[in-house]
Each structure stands twice: as structure tokens, then as C-alpha cells.
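Trainee: Need coordinates for the following:
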Amino acid sequence: MVLILVLGAIMTTFDMTVVNVAISRLSQDFGAPLATVQWVASGYSLALGAMIPVTAWATGRFGATRLYLTAIGLFTAGSVLAGAAWNIESLIVFRVLQGLGGGMIMPVGMTILLRAAAPDRLGRMMSTLGLAVLVGPLTGPVVGGWLVDEVSWRWMFFINLPIGAMVILLAARLFPRDTPQARRPLDVPGLLMLSPGLAALIYGVTTGGERHDFGSAGVIVPIVVGSLMIAGFVARAMTTRNPLIDLALFRNRSFASATGTLVLFAAGYFGSMILLPLYYQVVRGESATMAGLLGITGALASGTAMQIGGRLVDKFAPGKIVLTGITLAAAGFALFTGALAADTPYWVLMVALAVIGAGGGTTMMPTMTAATRGLSHDEAPAASTTVNLINTMSAAVGTAVVSVLLTNAMAERVSGPAAPAGDLGTPISAETRASVAPALADAFQYTYGWALALIVLSLIPALFLPRHRPAEQANDPAG
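Mentor: Here you go, the predicted model:
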């Protein structure tokens, strides 16, 4: 059962990373600037986040197995349509459809896992599910880069058809049948405030970067409206009987500390993932395939550390493991950022990426395990929904902000008709690239510095994670 969940999750993580190596090609093929093309990634992430809030309710209403099969089917259909897109607008729309299905896959899968796993084996089971975080980022850039260079970017999406069909077939045969659950009403007002509020906030941030102006009404209005809608959702969730997301979970110190850590760490860690393939292609002139290959060390280190960290968190205090992971990631980001230039040896960057990956793998799954351990059977859907929502939306916000920062940094440092700032699809000659590469590399270095700051800040909530072993935590009412 766990391996089926892993296979389904791989599709979502694969599609979150595979697009990164194709950003430059999509910009060129569709004649669209970075601020528009990045919505192929951000729109997908936002759609994931929009569906996650309703997942806990839908799990109780329709059953975990039935909902999981529906999610895989919707994701697969969206993949086929994305591969058939005829312009950048249609691609973004179909990526959103993909995300609507993908947003339910991880939280429903985690709910199925939480209900099946014994508490003393939760870390091990979560690390197995975390294989998707290894295989997706590891194969996504490489396979995606090869498809972009040698076949067509459309096959980045068509490849999900046989995988999705296999998951549906296996899950339908092997997953436990749904049992009747107590139904609760859907918090429609909460849903109508949270999902659009998040989308409006990200839209405002991204539009500000595209226009290089955060003072216009077209930017300020969606940011303010989005923030007010999110605040309204929080106020409602604290007073209504059946909230869309049960904020009472945050009374648990472990859950609150873990989710606080995820907000900052995921924004910096996943948000920066869009930068690496762009750096290799725009600054160094590498192909999409090579850009994917050069990122393998980080993905491999992340997946390996995740398997180790998931097993350690079943035996040792999660606070100590997570603090170690964040420190490793911060050290890796500092090394990478400090060394980044137009001619930095690739082996230096790959070593730094390995340290970043090791830190990320030692942080993510132990933090998510700390958030969900000790919760009851009835709390599992709400907890998995909340954790996945926070993780996904933090990554979406991070990606949008990083895109804005990079676009503005390139615009400030490079000018003239040959500058790729804001339009990464504009072909430039080797001679022109050599002349602007130092300035472009400086823009990437500046942007990575912001990601490093977020990683360092995540140490603060991580200090409040449990410092005792799992067995002791289970007997501690403070959590």
C-alpha cells in the first residue's frame, strides 16, 4: 500500500520540479516573459493549495480510497491536457486542473498512512512516503531536461498517463474499502475566503514583480484583499463549530512549532528550486538536460538524508534532529550563495547542493512527523490537510517571491536589448552572454541570499520542537 502511495506522490513532486528546467524553453516557444511563465509552476502550486483545505471534509464525505482514486484521475486528465496546450494561457489553465487533482493526493495519502501506521513506526512510514521527494526532484529535472532537448516539452506531461493508470488500477484493487464516517458540513464561507485569499495574495506579489512596481492599485488591491480574506478565515475558524481547518490543532505545541518551522523552511528551500536550472541555462548557457543533471547531487543527498532522518525520529527527539537539519541546510545555502559567480567550478556548487539537500532531507519529514505524531484517528485528516496546505502554500509563496526578486535583480543589473531580464526566452549569443554573465550571476546570488535568510529564520520555531524521545512525548500532555 505504501509503495502505491509513493508512486502517486511521485507524479505530483515530479511535476513540481520537471517544469523548472523547461521555464526557459516555454518562455521561448510561447514568447512569454518569466513573470508569466512562472505561473506554469505557481498556478499549479496554487491549485494544489486551493484543493487541500477541502480535503479533510471530502475524506469524511466520500471516503479516503474513493477520494484518492478521484484525485489521481483528475491529475492524470490534467496532465494529458497540459501536454496538448496551444498557448501559454491554456497551459497555465491545464496546470491548474492538474493541481486541483494533485492537491488531494498527498493529504489523502498521508491520511491513509496515518490511520494504518503504528505510532512507533510513523517516522519510518513517513520516510518511505518521502521517497517521492527523492525520486521526483531526482528524475524530474533529468528526464524533463532530456525530453525538452531531445523530444518535446509536451512529453513532460504525457508521461503521467501510464503512471496514473497504473496507480488507479493498483489502488482500486489493494486499498482498504471505505468505511462510513461521521459527516460534518462543509464550511463554505471558510473555503470561499481561504482559497481565493491565498490566490489573490500570490497574484499581487507576482504582478508587482512583473510590473516592477508594488505601488500601483493593480498590485496593492489583491495583496490587501487576499490578506483580509485570510484574516477573515482565521477569525471564522476560531469561532465556528465545523471550521474548514481545525485551528485547535495549533494548541498542541509540537504541531504549532512544526508548522511554524515548515512555513519558513519550505518557502526558502522549495522557493529557491526554480533558481538553479535558470542559473545553469541563463548564466552558464547549459542545456535543459545538463541543468537537470547538475542538480542530481542535491536531490540524491536529500532523499538519502530523508530515509535516515525518518528512522531517527522514531528513536530520538525530533527537536534535535530538525535543528541539525536546518543548520546543515543553512550552511549549504551560505556556501552556495557565497561561491556563486559566472565561472564558479561546478564541483563547488554540487558539493554545496549536497549539503543543502542533506539538510533539507533531515528537516522536512522529521518536522512533518513531529507535527502528526500522537494525534487521534479522527484528527488525522485535519492534521494531514493542514500540514500539506502549509507546506504547499509556503512553497508557492516562496516561488512567487523568488521569481519577483530575480526578475527585479536582473532588471537592475542588466540593461539593453540583449538583457534576458524579464524575458528568459530571448536568445543571446555566446559573446553577449559572456559580457552580461557576471551581472546576471550577481542577481542570482542576491536572490539566493533571501532564501538563506528564510532558512536561518526557521531555526526560531524549531527551537520549540520536543526535546524528548517519542515514547516520552506520548506520555506528556503538553505534546
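Trainee: From here on, just use CA atoms for contacts and neighbour counts.
Mentor: Will do.
Trainee: Flag every buried residue along stretch 192-206.
Mentor: 193-206 (16 or more other CA atoms under 10 Å).
Trainee: If you could redo that for stretch 341-361, that was the one I meant.
Mentor: For stretch 341-361, the neighbour count (16+ other CA under 10 Å) marks 341-342, 349-361 as buried.
Trainee: Which secondary structure state does residue 28 sit in?
Mentor: helix (DSSP: H, G, I helix; E, B strand; the rest coil).
Trainee: do residue 177 as well
Mentor: coil.
Trainee: What is the burial count for the closest residue to it other than its chain neighbours?
Mentor: Leaving out its chain neighbours, the residue that sits closest to residue 177 by CA to CA, 6 or more residues apart in numbering is residue 65, at 6.8 Å. Per other CA atoms under 10 Å, the neighbour tally for residue 65 reads 21.
Trainee: Let's compare: structure for the following, please.
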Amino acid sequence: MPIERTALRTAIAVLVGGVAVILDSTIVSVALHELAADLNADVSTIQWVSTAYLLALGVVIPVVGWLQSHLGAKRLWMAALTVFLLGSVLCSFAWDAPSLIAFRVVQGVGGGAMMPLMMTMIMQAATGPDRARLMSTVALPAAVGPILGPVIGGLILGAGDWRWLFLVNVPLCLAGLFLAWRMIPADAPGRRVRLDVVGLALLSPALVALLWGLSNVSGGGGFAQLDVLLPLIGGALLLAGFVLWALRRRGDALVDLEVLRSRPTWAATTLMFLSGASLYGAMLLLPLYWQELRGETALAAGLLLIPQGVGSLLSRTAAARLMDHVSARWVALIGFVLVGVATVPFALAGADTATWPLLVALFVRGLGMGMVMIPLMTVAFIGLEREKVPHASIVTRIAQQVGGSVGVALLAVILATAATGNSLVSAFDIAFWWTVGFTAVAVLLSFLLPGRVATEGGAPASPEPALAPAKA
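Mentor: Okay, here's the model as predicted:
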């Protein structure tokens, strides 16, 4: 059965604009050395080019649902994409490190609004089986962005100036704006709610503190550093405060945590956290393995990761079709098993291990990651009312973002700690075994996903309550 035309047009429009945001963060990561040299900045300063972008995401993501209720999805999408475009152009004209960091914040504000909104718009436009098939399209940049971004960034740096890392976003953003104007149907703002000022004052600083603390873990002291411990403790306390506040306010909270009473939603959210840890954590280890143990250049290491991106490309459509015949639970389970099994060869590898078996393993790992994302991004919204979809989108996005940061931080500490008492080969083996462990936990939790995604008629299945209903 063909996908409903309006839903397909919406998916195409948001994909073109969204791909620039997803690729941008990983493209820039390969250019920090060149940026430090050209802007006469030290490494600790230039790291804020990435950190400031990450923190801006943490500030904006929680307010996306409130903004959508006031502006409507189409207006908010085009406004956020315009802000991201403006930030990209400004970054290309940066004259020193502080100006570049400030302009990256502008980029992060636009990108932070777009990421959860992308899923919300697809889920609200599509129904039944269309959701899984459209998610296979929307998940494309999310699956291959972390893999292809460093390759594209390396090619741009090899051919020209670092400013083109930001200017490459311009045609994508302009095309995305045109398609959004022409293809996304106009929508009226939803039920307007007052801004939950207390919730905003708790949640946004909580995310900023957590992400900032985790980004500082790579320093010599690991989690024992004050600039890690203090933000993490403060962020955890603020987050706990927000949870208590949101449970009291229910539907009037900045992010309605009542959506987590649906078992599909909280199970998918937990697995999004683990998939973020597994994907982004491994994306720290894999390039380092090729460079530090195998002596490859940064560009060569990026090219060697292409099989993983190809695997993700090929499996995303297959996963959507497979969900028409078996449950989301089994698709996710198979995906996580493939990711875990394909990571084992790296946990056993040394400096002289043959390259081709590792490339095959990367391809299989990509197949698994592509299969995992489709059911998780689909089942998180099963049975939710339309006005609850933005809240579920924000919750899952936060889980994936924080999960990725936790994975990177933990594996950075594990690798550094293991390297002090072992050879570098053994240190990498230990770190990769931890990655396999993350995936094993995800395999077990996959059994909590629902057995079916849709009823025979194509309507979303009713959610299975995770908790007893709250008393009035």
C-alpha cells in the first residue's frame, strides 16, 4: 500500500532540512586541529566549538513542545531552519575563537528545535504502517550522519578552507526551506498552554549541566574532576526536581512525563538511551582504534568506517518492511544482537589483525544499528494522543542525546584507565567489551517492547500501561 501523500511530502521536506543539522556536528568534529591553528586558539578553547553547540541543544530541546503549541509545526520548523542557516553563515565569517563559539550557539538553538520536531511532524502526519516506513526515511541521516560526517569533513578540509564546513549547509538549508514552504501543510497552533517557567528553570539547566559535565570527562582526572562532579551532581538534582514538579503538573508541565506511563514509550526511551551510548560511544573508539593502533590518518579512519554507514543504509528499509510481518520487539532484538556480535571482533583485535574481517564486522554492525532505530522511533508513539506526541518526541530525543554523551564519557574513562595498567591493545579490547556489555543490556530490555505496532486496520495499538494511573 502506498504511503499517504501528505505524510510522504512532509517526510521529504523535513529530511532535506534535517540532514544538514545531523551532519553538521560530526563534520565539524574533524576540524578542531585546523580551527585551533587558524584562529590562534589552544585546544581547551577550541573544544568549546563543539561543547557550546551541544549545550545550546540542551537549552532548546525542552521548550519545543511549548513553541509548537504557539506557532504550529510548520512555522516553527521554518523558523528553526532559518536560525540554523543564519548560524551556519555567521560561523563561516568567524574571525576568532570566541566569535565562532558564539555563532555555534546560534546554530545549536536552531538545530535543537529541529531534532525533536522532525519526529513529531512525521508521527502526527502519518498513521498505522506508514509510520514505520516513513521513519526508515527520517532515520537515514541519524544512522549515517555520525559515520559519513567525519568523511565529508575530511574531504572538505583536504580540498579547501575550514569555512566550507559551514557553508556546505547553505544549499541544504535553502532547499529545505523551499520544500517546507511548498510541501508541509499549514497547521494551526495546538492547545495553547502557559509556559511552565519553573519547569524550564529546572530542566534546561539540568540538561546543560549534565551535558557539560559529561563533555569534561575526557580530561586527565575522569569523573573525579571538579568540572565533572559539580555539573553532574547539580544537573542530577535539578533533573530530580523537574521530575517531581512535572508529575504534579501533568499536562501543564513543560514536558509531560505522563507519556512514560505507556510501556512502549518508556521502553523505547530507555533503549534510545542505550542505543545512543552504544552508537556514539563506539564512534569514539572506532576512529581511535584505526588511528592509534593501526597508524591511519583521520581521513583514512573515516573512510574505513564507510561499511558501517552502508549497512545502516541498506537495513533501514528492510527493517520497516520486516515490521509489517513480525513485531517491533523482534526487529529491535535482532538489531541489537547484530550490533553486539559485530563489535566482538574489535574486542579481540590487535594492531596486526587483518583489515577485511573488521570491515565485514563494521558492515554487520551498521545493519544492526539501522534495524534498531526504526522500531524504537516508531513504537515510542504507539497509542499516544496527538497532543502528547511532541512530549514523547522530546523525551526520546533527550534520552538519546544524554545516552550518547554518557557512552562517550564512560568509554573515554574506561579506555584511559585501562591504558594505565595495560598495553594500548588491551585497553582498546577492554573498552570494546564494555560496548558489547551496553548492547547486551539493550538486548534484554528489547523484550519490554510491544509485540505489535499496529492493529489490522492500521490504527495505532493501545498503549500498555507501565504504571498504575495516578490518583487525582
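Trainee: Any idea what the TM-score is?
Mentor: TM-score of the superposed chains, computed with TM-score structural alignment, normalised by the length of the second structure, equals 0.87; 452 aligned residues with a CA RMSD of 2.6 Å.
Trainee: Nearest to residue 378 of the first structure among the buried residues of stretch 341-361 of the first structure?
Mentor: Minimum distance to residue 378 of the first structure across those is 28.5 Å, recorded for residue 361 (CA to CA).
Trainee: In contact with the closest one: list those residues for me.
Mentor: Neighbour list for residue 361 of the first structure: 301, 302, 303, 304, 305, 306, 307, 309, 325 [criterion: CA atoms under 8 Å, 6 or more residues apart in numbering].
Trainee: what's near enough to touch the first one?
Mentor: With contact taken as CA under 8 Å, 6+ apart, residue 301 of the first structure is in contact with 354, 355, 357, 358, 361.
Trainee: quick one: which of those residues is nearest residue 32 of the first structure?
Mentor: Looking across these and measuring by CA to CA, the closest to residue 32 of the first structure is residue 357, at 31.4 Å.
Trainee: That closest one is in contact with residue 331, isn't it?
Mentor: No: assessed by CA atoms under 8 Å, residue 357 of the first structure is found out of contact with residue 331, at 10.9 Å.
Trainee: on that earlier part again, counterpart of the residue nearest to residue 177 of the first structure over in the second structure?
Mentor: Aligning on TM-score structural alignment places residue 65 of the first structure opposite residue 74 in the second structure.
Trainee: How far off centre is the helix or strand hosting that match?
Mentor: According to DSSP states H and E, residue 74 of the second structure maps onto helix 73-92. When distances are taken as CA atoms, centre = their mean, to the nearest Å, helix 73-92 of the second structure is centred 19 Å away from the chain's centroid.
Trainee: got a list of contacts for it?
Mentor: 17, 21, 67-68, 99-100, 103-111, 113-114, 117, 121, 163-167, 169-170, 173-174, 176-177, 180-181, 184-187, 189.
Trainee: how big's the offset between whichever helix or strand comes after it and the first structure?
Mentor: Remark: after helix 73-92 of the second structure, the chain's next helix or strand is helix 97-125, criterion DSSP H and E. Helix 97-125 of the second structure differs from its equivalent in the first structure by a mean of 2.3 Å after superposition (mean CA distance after the TM-score superposition for the first structure).
Trainee: Just list what helix 97-125 of the second structure packs against, helices and strands only.
Mentor: Applying 3 or more CA pairs under 8 Å, 6 or more residues apart in numbering; DSSP states H and E, we find helix 97-125 of the second structure packed against helix 5-29, helix 48-60, helix 64-71, helix 73-92, helix 130-159, helix 389-421.
Trainee: In JSON lines: those, plus distance to residue 225 of the second structure.
Mentor: Formatted as JSON lines, those follow (distance: least, CA to CA, whole Å):
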{"stretch": "helix 5-29", "distance to residue 225 of the second structure": "24"}
{"stretch": "helix 48-60", "distance to residue 225 of the second structure": "17"}
{"stretch": "helix 64-71", "distance to residue 225 of the second structure": "33"}
{"stretch": "helix 73-92", "distance to residue 225 of the second structure": "31"}
{"stretch": "helix 130-159", "distance to residue 225 of the second structure": "28"}
{"stretch": "helix 389-421", "distance to residue 225 of the second structure": "12"}
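Trainee: Which one of those lies nearest to residue 269 of the second structure?
Mentor: helix 389-421 (5.0 Å).
Trainee: That closest one: which residues count as buried?
Mentor: By neighbour count on 16+ other CA under 10 Å, the buried set for helix 389-421 of the second structure is 389-419.
Trainee: pretty sure residue 107 of the first structure is touching residue 385, no?
Mentor: Yes: taking contacts as CA under 8 Å, residue 107 of the first structure lies within contact range of residue 385: 5.2 Å.
Trainee: where do the contact lists of the two overlap?
Mentor: Applying CA under 8 Å, 6+ apart, one finds that residue 107 of the first structure and residue 385 are jointly contacted by 52, 55.
Trainee: what's the closest non-adjacent residue to the residue nearest the centre of the first structure?
Mentor: In the first structure, the centroid-proximal residue (CA atoms, centre = their mean) is residue 395; its distance is 4.3 Å. Using CA to CA, 6+ apart and skipping the chain neighbours, the partner closest in space to residue 395 of the first structure is residue 267 (4.7 Å).
Trainee: and the one you found, how far is that from residue 388 of the first structure?
Mentor: To residue 388 of the first structure, residue 267 of the first structure is 13 Å away according to CA to CA, to the nearest Å.
Trainee: Map residue 195 of the first structure across to the second structure for me.
Mentor: Checking TM-score structural alignment: residue 195 of the first structure goes with residue 204.
Trainee: what helix or strand is its match on?
Mentor: helix 197-215.
Trainee: Most distant residue from the centre of the first structure?
Mentor: residue 431 (36.2 Å).
Trainee: hmm, back to that, make TSV out of the buried residues of stretch 192-206 of the first structure and add distance to residue 241 of the first structure.
Mentor: Listed next are these as TSV, based on distance: CA to CA, whole Å:
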residue	distance to residue 241 of the first structure
193	17
194	17
195	20
196	22
197	21
198	23
199	26
200	27
201	27
202	29
203	31
204	32
205	33
206	35
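Trainee: and of the contacts of residue 301 of the first structure, the nearest to residue 240 of the first structure?
Mentor: Nearest member of the contacts of residue 301 of the first structure to residue 240 of the first structure, counting by CA to CA, is residue 361, at 37.2 Å.
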